[in-house]
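**Q** My questions are about this predicted structure, shown below with the sequence.
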Amino acid sequence: MGAGIKDVARLAGVSVKTVSNVVNGFQFVSDKTRAKVQAALDELDYRPNLSARLLRGGRTGIVALAVPEISSPYFAELAAQFVQHAKGYGWTVLIDETQGAKDNERLVLDGIKSHLVDGLVVSPLALTAKEIESRRDDTPLVLLGERLAHSPVDHVSIDNVAGARAATEHLISLGRTRIAAIGSQPHVSGGTAALRLRGYRAALKTARIPYDPQLVVPAKSYHRADGYEAMSTLLDRADRPDAAFCFNDLLAIGALRALHEHGCRVPEDVALIGFDGIEDAEFHTPSLSTITADRAEIARLALAFLERRITGGATASPQEGYASFELTLRGSA
């Protein structure tokens, strides 16, 4: 074990209070005494117990980020942004995975780790607004993802409708008229899939392209295999699409594999756009056009909302923050 403050006081021949004053930078210590204490600190390689100091102030200096899948590139890159920007507040980020399961999300929101963390940032998939409102824990909370109706907490998202519309409008501008949508989730009434489908349909309507439900292919999850399967289904039909908007980049990467196996040229035969802007999208052949969400801005907004709650804004009205996005054009469209 490292040296404690009593060891430093004993070596320097001063009181524990004097050592504490030097460690905390109090000015009312003589230069001679300060030098003596500093020499003892250096000799013993003393490190202050920051955890104890924070706990004495009622805080741990730790915030938690709970996401559905740590292995998802989008959430992994998002978590990295949270870790980076939390340093500006002097916070450490504890990362948890809920797997999108209601019981796991409820455990997080009900404060299973409330004795460890000062605040929570959660990206829920399964919980309803009513369930969030009835949480038993009062740890400051910020939600990520789609806003749940009447949710009484701070919330940060991107405009999924506008992003999906921008992707589809670009495909239309290329002269494509049979544009598939991969990633619908008809069993879910709200959420990301519903909003991205709405943006897709709005772009078609504006361009006076009839909506064809046969071109909308569901995906149980948003993994590469789901995109591969969905695109394979489309390509096995006689009337193939000439473009596809995938509801995330992993679906699009899987779709690229299916297009390659079916001998389709991208973008000549089928143009393709994903959503999220993960790093992997740039390193496929062809490189993937995508809607790039500003994950750094998501982290900054969420942490700023959380800091306000932690430092005394517990009763303030909930805030809504929207991070920006951009259409990143590469080789696939």
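**A** Structure received. Residues are numbered from 1 along each chain as shown.
**Q** contacts, neighbours, all on C-alpha from now
**A** Fine.
**Q** just the strands in the protein please.
**A** Taking DSSP state E as the test, the strands found in the chain are 62-67, 92-97, 119-122, 141-144, 154-158, 179-184, 216-218, 243-246, 271-276, 289-293, 320-323, 325-328.
**Q** A129: which of those strands is closest?
**A** Of all the strands of the chain, strand 141-144 sits nearest to A129, with 10.9 Å by CA to CA.
**Q** Show me how far the closest one is from its chain's centre.
**A** 10 Å (CA atoms, centre = their mean, to the nearest Å).
**Q** so what secondary structure elements neighbour that strand?
**A** Judged by 3 or more CA pairs under 8 Å, 6 or more residues apart in numbering; DSSP states H and E, strand 141-144 is in contact with strand 119-122, strand 154-158, helix 295-310.
**Q** who's in contact with the shortest one?
**A** By CA atoms under 8 Å, 6 or more residues apart in numbering, the residues outside strand 119-122 that reach it are 62-67, 109, 139-144, 302, 306, 310.
**Q** Next: stretch 191-198.
**A** Residues from elsewhere that reach stretch 191-198 (CA under 8 Å, 6+ apart): 125, 145-146, 160-161, 163-165, 181, 183-186, 188, 247.
**Q** from the residues you listed, which two are the most distant?
**A** Spanning the widest gap among these are L125 and R165, at 22.7 Å by CA to CA.
**Q** ok, and here's another one to check against it:
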Amino acid sequence: MDRARVGLKDVARLAGVSVKTVSNVVNDYVHVTPATRARVTAAIKELNYRPNLSARNLRQGRTGIIALAVPELDIPYFAELARLVIAAAEERGLTVLIDQTGGVREREQLVAENFRAHLIDGVIFSPLALTPEDLAARMDDTPMVLLGERVYEGPADHVVLDNVAAAREATLHLAGLGRRRVAAIGAQDDVAAETSRLRLTGYLDALTTAGLPADDRLIVPVEDYHRADGAQAMATLLDSGAASDAVFCFNDLLALGALRTLLERGFAVPDDVALAGFDDIEDGRYATPTLTTISPDKAGIAGRAVELLADRIAGGSKVAAREVRVGHQLEVRESTRGRHA
């Protein structure tokens, strides 16, 4: 049968059910028995039926497009997250529009107030500069799911990672290797630097747990979270004379920059200095040595964010704002265990 001509009636006839039942299965309506769903799904596959998403969206007053707004696409973490969001959205028949805010408050306010309301049905948003007060004052009612570390009391669902626990685990790993002078690269004083504050808290908590003193000379600030910042911060640490035998970097780009400086200065990693990062970007798996890092459940972040947003778009606006926490794990690689461990 010509796929272009296959309709709900054809699927219903083959499956032996009503057109309404086929519609319920196509739209993922929950109250369909497993046996009926299986028959309909088999008929859809046999006939190679494809729903007319454009027509359906038009009937429902939707575009079938969602937005993902992130600070920087040239940071691999956000690029990898965008790929996963696109994949999760495709499973629901949604197209993703990508927006880059640069972490600039004015651009983030445009996203929060949905200046593209005529184009999209909802937005997944990772803000850096906006305050809880900014979001509380939001007038737009377009569905929104927030990503990131800030605690926002409404008005949107929120997918978060426990940065304190993750940073604590990375630092305790370094201390557990017998390293007694564990430095931290990534501190920031900016009002919007919540990621930095949470990871610094986890680092300091771990030092206390391990019975190690906190030394301000071992906490090196950075302006941004790029490779060059990590390289410069590592140089600053080495030039300061504050001896360190391990370094926890607040993201993998900082760690890769720090690694380059250590190798240029003649230090062996991990023999002289053990090194750990955060984000588990692909670059770290191919560095020499490979990079020990905190690996957030990025697929979980993307999947849950799309799920929450799709639920809001489908009419779940009466449900109170939800916070979903995703997991992480420590990936131990050569930069702390050595090549032959």
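**A** The structure has been received and is ready for your questions. Predicted, not measured: the structure shown is a model, and the values here were computed from it.
**Q** quick one: TM-score?
**A** Put the two chains on top of each other and the TM-score (TM-score structural alignment, normalised by the length of structure 1) is 0.85; 298 aligned residues with a CA RMSD of 2.1 Å.
**Q** picking that back up, among the helices and strands packed on strand 141-144 of structure 1, which is the most enclosed?
**A** Compared across those, strand 119-122 shows the largest average neighbour count, a mean of 26 (mean count of other CA atoms under 10 Å).
**Q** residue range for it in structure 2?
**A** The alignment of strand 119-122 of structure 1 onto structure 2 (TM-score structural alignment) spans residues 122-125.
**Q** what's the mean distance for the matching stretch versus structure 1?
**A** Superposed on structure 1, stretch 122-125 of structure 2 shows a mean distance to its aligned partners of 0.4 Å (mean CA distance after the TM-score superposition for structure 1).
**Q** to the chain's geometric centre, what's the distance from that stretch?
**A** For stretch 122-125 of structure 2 - counting by CA atoms, centre = their mean - the centre lies 13 Å from the chain centre.
**Q** just stretch 112-130 of structure 1 next, same as before
**A** 14 Å.
**Q** got the buried residues for it?
**A** 113-114, 116-127 (16 or more other CA atoms under 10 Å).
**Q** Including distance to T18 of structure 1, could the residues you listed go into JSON lines?
**A** Shown next, in JSON lines, are the buried residues of stretch 112-130 of structure 1 (distance: CA to CA, whole Å):
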{"residue": "K113", "distance to T18 of structure 1": "36"}
{"residue": "S114", "distance to T18 of structure 1": "34"}
{"residue": "L116", "distance to T18 of structure 1": "31"}
{"residue": "V117", "distance to T18 of structure 1": "31"}
{"residue": "D118", "distance to T18 of structure 1": "30"}
{"residue": "G119", "distance to T18 of structure 1": "34"}
{"residue": "L120", "distance to T18 of structure 1": "37"}
{"residue": "V121", "distance to T18 of structure 1": "40"}
{"residue": "V122", "distance to T18 of structure 1": "43"}
{"residue": "S123", "distance to T18 of structure 1": "47"}
{"residue": "P124", "distance to T18 of structure 1": "49"}
{"residue": "L125", "distance to T18 of structure 1": "53"}
{"residue": "A126", "distance to T18 of structure 1": "54"}
{"residue": "L127", "distance to T18 of structure 1": "52"}
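**Q** so which of those residues comes closest to E261 of structure 1?
**A** Using CA to CA, these come closest to E261 of structure 1 at L125, 33.2 Å.
**Q** ok, for the closest one, nearest residue in space, not its chain neighbours?
**A** Counting by CA to CA, 6 or more residues apart in numbering, G100 is the residue found nearest to L125 of structure 1 once chain neighbours are left out, at 5.2 Å.
**Q** any idea how far R138 of structure 2 is from the counterpart of the one you found in structure 2?
**A** For G100 of structure 1, the aligned position in structure 2 is G103, judged by TM-score structural alignment. Distance from G103 of structure 2 to R138 of structure 2, counting by CA to CA, to the nearest Å: 18 Å.
**Q** Which position in structure 1 pairs with L262 of structure 2?
**A** By TM-score structural alignment, L262 of structure 2 lines up with L259.
**Q** Spit out the contact partners of its match.
**A** Residues in contact with L259 of structure 1 (CA under 8 Å, 6+ apart) are M231, S232, L235, R265, V266.
**Q** isn't the third one right next to H262, touching?
**A** This points to L235 of structure 1. Yes. Taking contacts as CA atoms under 8 Å, L235 of structure 1 lies within contact range of H262: 7.4 Å.
**Q** The two: who's more crowded?
**A** Neighbours were tallied for L235 of structure 1 and for H262 using other CA atoms under 10 Å; the higher tally belongs to L235 (16 against 13).
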